[in-house]
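> what follows is a predicted protein model with its sequence.
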Amino acid sequence: MQSNFDQASCAIELKHMTKAFGDFKANNDINLKIKKGQIHALLGENGAGKSTMMNVLSGLYQPTSGDVFVNGEKVAMTSSKDANNLGIGMVHQHFMLVDDFTVIENIVLGAEPTKAAGILNLKQARQKIMDLSEKYHLEIDPDAKVRDISVGMQQRVEILKLLYRDANILIFDEPTAVLTPSEITELMAIMKEMVQEGKSIILITHKLDEIKEVADECTVIRRGQIIGSVLVKNSSEQQLADMMVGREVSFKTDKTKSKPGEAVLKIENLSVKDSQKVERVKNLSFNVRAGEVLGIAGVDGNGQSELVQAISGLEKSSSGSITLDNQNITNLKVRKVTEAGLGHIPEDRQRFGLILPMTVSENIALQSYYCKPDSAHGVLKYNYMNEHARHLIEQFDIRTSSEKSETGALSGGNQQKVIIAREVERNPKLLIAANPTRGLDVGAIEYIHKRLVDQRDKGNGVLLVSFSLDEILNVSDRILVMHNGENMGIVEASRTSEQELGLMMAGTPLDKIKKSKRKVADK
């Protein structure tokens, strides 16, 4: 009787579930229980098998062996439609939306309400969607094209897709990876509200503070196998991190004091407009010196992306100049900028960093395929490329079965490692790292931070753009704060605080903050 009660109290149960791809077992003999009305976090390194497990639960994959139970009943799901019918929905790390469709068209896609003769009835759908939007505080513009809305609103659309289909078991795969701090706070509140109504949530995240904030239980998976499950309230962030990686993890980057040299990057009076001709970077000036990490802090959408794109050649500047290693690279093409000594870890790895259908080896060679030793007389030397890729796969701990694997088949974190390996290996004069640890586990974050500091210690410049203040303060030597496309001031990382940076991020220039401090001190 106790066993039946336990099973009935579970929203999801996996029994001895294995999912293999050829000889590789992405999930190996998984036993997992997700209780009803709780938030259950799933924690693991990149490539540990978390997303594979969730793809089994959402019907995208079928298990090689083992059983799946939903609400106490054994089920066999052969498609996502089967999962939807069972009340299971998943918000994927990379959103499954059609850019040219409106918000409302995306939400009803695949579950379209119809009138007689199969005529689409969007009016009926609109009412239900707007009711759900109001109930869960998921503000949307139903008639906007998806390509024209923010990332935060795109995520709301994905959540509404599930609620529109009456999902009671919701899977969130790295839901905060591309959100601003305020959007993250908003999402956490929505999750709590959902479980209070009896819904069950599986949360995949690498952010330990988020697990502590909202999760009831946490299961740790390592290399396809479950290590254990713990009650979150009884566990510290350090314990969870150590459990995930299998060793003690340091949250503080070990580095010596920087010894900066001459400026390797000079930005003078730079202005950049976006595709709508709106000025996003406004008369900005600063420099990055050899042997230092300059961090750029700011709320998302304050010109950081446009600045990085202008430096890397992806966007034209409207005025001002960019000098790299004493070469004027203003408005040069991307290859010319790269050859001048720039390495670039882009914030959108899939759009700007990788060609997903190509192999890991080919993606690693993207910056150098046209010259020796990757090619000779216009012919690619695959033997060398593959050997070089194998070396970097081992060095950067890229979890893949082969250098010939399609890059799109890798987890998001391992895709990021491919880019970082390619760019760092080139030893550029200036390395731009735009949110380089987004979606990475704590072990990988520790490693990437060390590689950025290593670049600094080799005498190269590093420009770190991040929306995480912890990351900015931990890795940077100096910090520039951007607000509304302007420079609010530059401070020494060791002599500032989150409070001071927060004021600057909100639009208060550094000189005003200093004046205010002096007035308080005088009193």
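Sure thing, it's come through.

> for the rest of this, base every contact and every neighbour count on C-alpha atoms.
Will do.

> the stretch 301-450 of the chain: strands as residue ranges?
Remark: strands assigned in the stretch 301-450 of the chain by DSSP state E, counting those that start in this stretch are 319-324, 327-328, 342-345, 375-376, 379-380, 430-434.

> can you add mean neighbour count and distance to Y369 and give these back as CSV?
Below are those laid out as CSV (neighbours: other CA atoms under 10 Å; distance: least, CA to CA, whole Å):
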stretch, mean neighbour count, distance to Y369
strand 319-324, 19, 23
strand 327-328, 14, 24
strand 342-345, 24, 15
strand 375-376, 14, 6
strand 379-380, 14, 7
strand 430-434, 24, 20
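
> wait, which of those is closest to G66?
Closest to G66 of the strands of the stretch 301-450 of the chain, according to CA to CA: strand 342-345, at 40.2 Å.

> closest one to E248 among the strands of the stretch 301-450 of the chain?
Using CA to CA, the nearest of the strands of the stretch 301-450 of the chain to E248 is strand 430-434, at 25.9 Å.

> how much space between S275 and E306?
10 Å (CA to CA, to the nearest Å).

> and the two? Which one has more around it.
Using other CA atoms under 10 Å, the more surrounded residue of S275 and E306 is E306, with 23 against 8.

> which residues does that one contact?
V272, K273, D274, R280, V281, E315 (CA atoms under 8 Å, 6 or more residues apart in numbering).

> one more structure, for comparison:
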Amino acid sequence: MNAETPAVQLEGITKRFPGVVANHDIRITVEPGTVHAIVGENGAGKSTLMKILYGMQKPDEGTITVNGREVAFRTPSDAIDAGIGMVHQHFMLADNFTVLENIVLGAEPRKAGVVLDTARARARINQLAESHGLRVDPDRLVEDLGVGDRQRVEILKVLYRGARILILDEPTAVLVPQEVDELFENLRELTAGGLTVIFISHKLDEVLSIADAITVIRRGTTVASVNPREVTARQLAELMVGSELPTPETRESTVTDTVALRVSHLGMESDGRALLDDVSFDIHKGEILGIAGVEGNGQSELIEAIMGLRPVSGHVLLAEQDISAWSTLKRRESGIGYIPEDRHRQGLLLEASLWENRVLGHQTRRPSRSGIWINRGAAKADTKRIVKAYDVRTPGVDTLALALSGGNQQKLIVGREMSGEPKFLIAAHPTRGVDVGAQAAIWDHLREARAAGLAVLLISADLDELIGLSDTLRVIYRGRLVAGLDPSDVTPERLGGYMTGAITGTGSSPESGTEET
């Protein structure tokens, strides 16, 4: 391969599904040894295009050329054999396996064709980690790793299989700023060593920071190829969705004196380890309380405690009524809305229709229920209302949830939870993996609900979102609330310092919300 031969060239890629043209005549050229970003709104066709490049789907028209050779992948194994690896947004690791076991799974080196050659695997992993700046301990259990370390394991897993072209799907979605910086250093190490990275992201500032070239896709087709040094985030947003870059900033306070939810001395343990340690806070009507923390520090357990999904010590009060002993269903019926952190595992039945997913979690209340029966007509009518009000792009309410893009799935969930007229809403990563247009719409809905008196617990890995939307901020670290910060004067970098434990000793009382000195 000479220097002029593209690492990947897509020409005229077209893919049709019943009633939908996902890709139409897409043309992209990716130069070797570069980071090539692909951006576009949800439903623009990015995921379909990457599935085609990775052999998960076949194009109806067009050609794929890898390192100057035209290819026709039937399976991901074909793509891997051609030197292409993909790191998915949702990590595909076995928590109860070690780092080494996860990396070699399915590609195990054997002694005499039978026994796992652990020494050879460890030597290869250490060599890859050293040469590409991807620090890992091969013997650690994945369940003990933070998000940034898990991502390094995913990258090592594809490098171990010989990948020279890496597809990274939303790689910074769950990282704090310090971890993003580390990832970008790793990517620069990789490209300096001759590897090629295809970078899918909705975070335009990060795209401009890391990319050598950018391709913009809108409604299934290529609309622009730009030099990141010659374009701004605002201009990229306009190319993607035809509108300006949104901001999460909330200017006017709507916080009242009425406590909507009180969490008092919550504790949770597992195998003698404290998952939650004496967590207490109040959320008032008209208030968004943001919880910042690196994933794995107790956010999920806090949600499960409030929702009644796991046993916990302490008390949860909704509108001054102790609901600590209530079932999850009763809590839901009493006015707790829930936008879950993982829309696939916790928010949707992917094989069910949109109207059936609208009923999900609301099956005991109107309009979903009439007497003892599900009211299909009313449920379908209300789903149509949600689809229109929340701009869910779909052929119809009988469409299966799996047919929607991630952003449209998210908008359906937000619409469903807002439609239940909740007294209190848990919004866990409400804009994860959505484009700037959908992000702006979800922010607007949260702000409108807040202005109408809704109390919101916001958990997010997007620190700009947390700072911009929250009235008050708390930092959770190893199951404890370690700082209370003012969103009006904290930076993402400083907030990330508290989240990782790099800044200690200057946190505040969680009850006061003001920093100690």
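Great, that's in hand. Values in this document were obtained by computation on a predicted structure and should not be read as measured data.

> returning to what we had before: output the strands of the stretch 301-450 of structure 1 in a markdown table, with distance to L392 of structure 1 appended to each entry.
Formatted as a markdown table, the strands of the stretch 301-450 of structure 1 follow (distance: least, CA to CA, whole Å):
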| stretch | distance to L392 of structure 1 |
| --- | --- |
| strand 319-324 | 27 |
| strand 327-328 | 30 |
| strand 342-345 | 16 |
| strand 375-376 | 18 |
| strand 379-380 | 19 |
| strand 430-434 | 18 |
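
> quick one: closest of those strands to L410 of structure 1.
Comparing those by their distance to L410 of structure 1 (CA to CA), the top pick is strand 342-345, with 17.3 Å.

> quick one: average offset of that closest one versus structure 2, please.
With mean CA distance after the TM-score superposition for structure 1, strand 342-345 of structure 1 departs from structure 2 by a mean of 0.9 Å once superposed.

> and that strand, which stretch of structure 2?
Alignment of strand 342-345 of structure 1 against structure 2: residues 336-339, by TM-score structural alignment.

> list the contacts of the matching stretch.
Contacts for stretch 336-339 of structure 2 (CA under 8 Å, 6+ apart): 347, 413-414, 417-418, 420, 422-430.

> N186 of structure 2: what secondary structure?
helix (DSSP: H, G, I helix; E, B strand; the rest coil).

> apart from its neighbours in sequence, what residue is nearest the spatially most central residue of structure 2?
When CA atoms, centre = their mean is applied to structure 2, the residue found nearest the centroid is R432 (3.8 Å). Spatial nearest neighbour of R432 of structure 2, chain neighbours left out: A173 (6.5 Å); criterion: CA to CA, 6 or more residues apart in numbering.

> any idea how far the one you found is from H429 of structure 2?
In terms of CA to CA, A173 of structure 2 sits 10 Å off from H429 of structure 2.

> can you pull out the helices in the stretch 151-300 of structure 1?
151-164, 181-196, 208-214, 237-245 (DSSP state H, counting those that start in this stretch).

> hmm, Q439 and N42 of structure 2 touching each other?
No: between N42 of structure 2 and Q439 there is no contact under CA atoms under 8 Å: 10.1 Å.

> how deep is the aligned partner of P430 of structure 2 in structure 1 tucked in, by neighbour count?
Mapped onto structure 1 by TM-score structural alignment, P430 of structure 2 lines up with P436. Residues within reach of P436 of structure 1, counting by other CA under 10 Å, total 27.

> contacts only, for P436 of structure 1.
I345, P346, E347, Q416, I448, S466.

> got a list of what the residue nearest to N363 of structure 1 when sequence neighbours are not counted touches?
Closest residue in space to N363 of structure 1, ignoring its immediate chain neighbours: L354 at 6.2 Å, by CA to CA, 6+ apart. Shown in contact with L354 of structure 1 (CA under 8 Å, 6+ apart): N363, T407, Q415, I419.

> need the counterpart of L354 of structure 1 in structure 2.
By TM-score structural alignment, L354 of structure 1 lines up with L348.

> before we move on, what about A76 of structure 1?
Using TM-score structural alignment, A76 of structure 1 sits opposite A72 in structure 2.

> was I right about its match contacting E61?
No: using CA under 8 Å, A72 of structure 2 makes no contact with E61, being 11.3 Å away.

> thinking again about what came up before, shared neighbours, A173 and H429 of structure 2?
By CA under 8 Å, 6+ apart, A173 of structure 2 and H429 have these common neighbours: A461, D462.

> how about the contacts made by the closest residue to K417 of structure 1 other than its chain neighbours?
Leaving aside its sequence neighbours, K417 of structure 1 sits nearest to I398 (CA to CA, 6+ apart; 6.2 Å). I398 of structure 1 is in contact with L392, N414, K417, V418, counting by CA under 8 Å, 6+ apart.

> I398 of structure 1 and A421 of structure 1, how far apart?
On the measure of CA to CA, I398 of structure 1 and A421 of structure 1 end up 9 Å apart.

> identify the contacts common to those two.
Common contacts of I398 of structure 1 and A421 (CA under 8 Å, 6+ apart): L392.

> related to what we said a few turns ago, contact partners for the match of A76 of structure 1?
T63, I64.

> again with R385 of structure 2
With CA under 8 Å, 6+ apart, R385 of structure 2 has no contacts at all.

> so is the residue mapped onto A26 of structure 1 from structure 2 in a helix, a strand, or just coil?
Taking TM-score structural alignment, A26 of structure 1 has A22 as its aligned residue in structure 2. Secondary structure, three-state DSSP: A22 of structure 2 is strand.

> secondary structure element holding the alignment partner in structure 2 of V481 of structure 1?
Correspondence of V481 of structure 1 to structure 2, assessed by TM-score structural alignment: V475. V475 of structure 2 belongs to strand 472-477 when assigned by DSSP states H and E.
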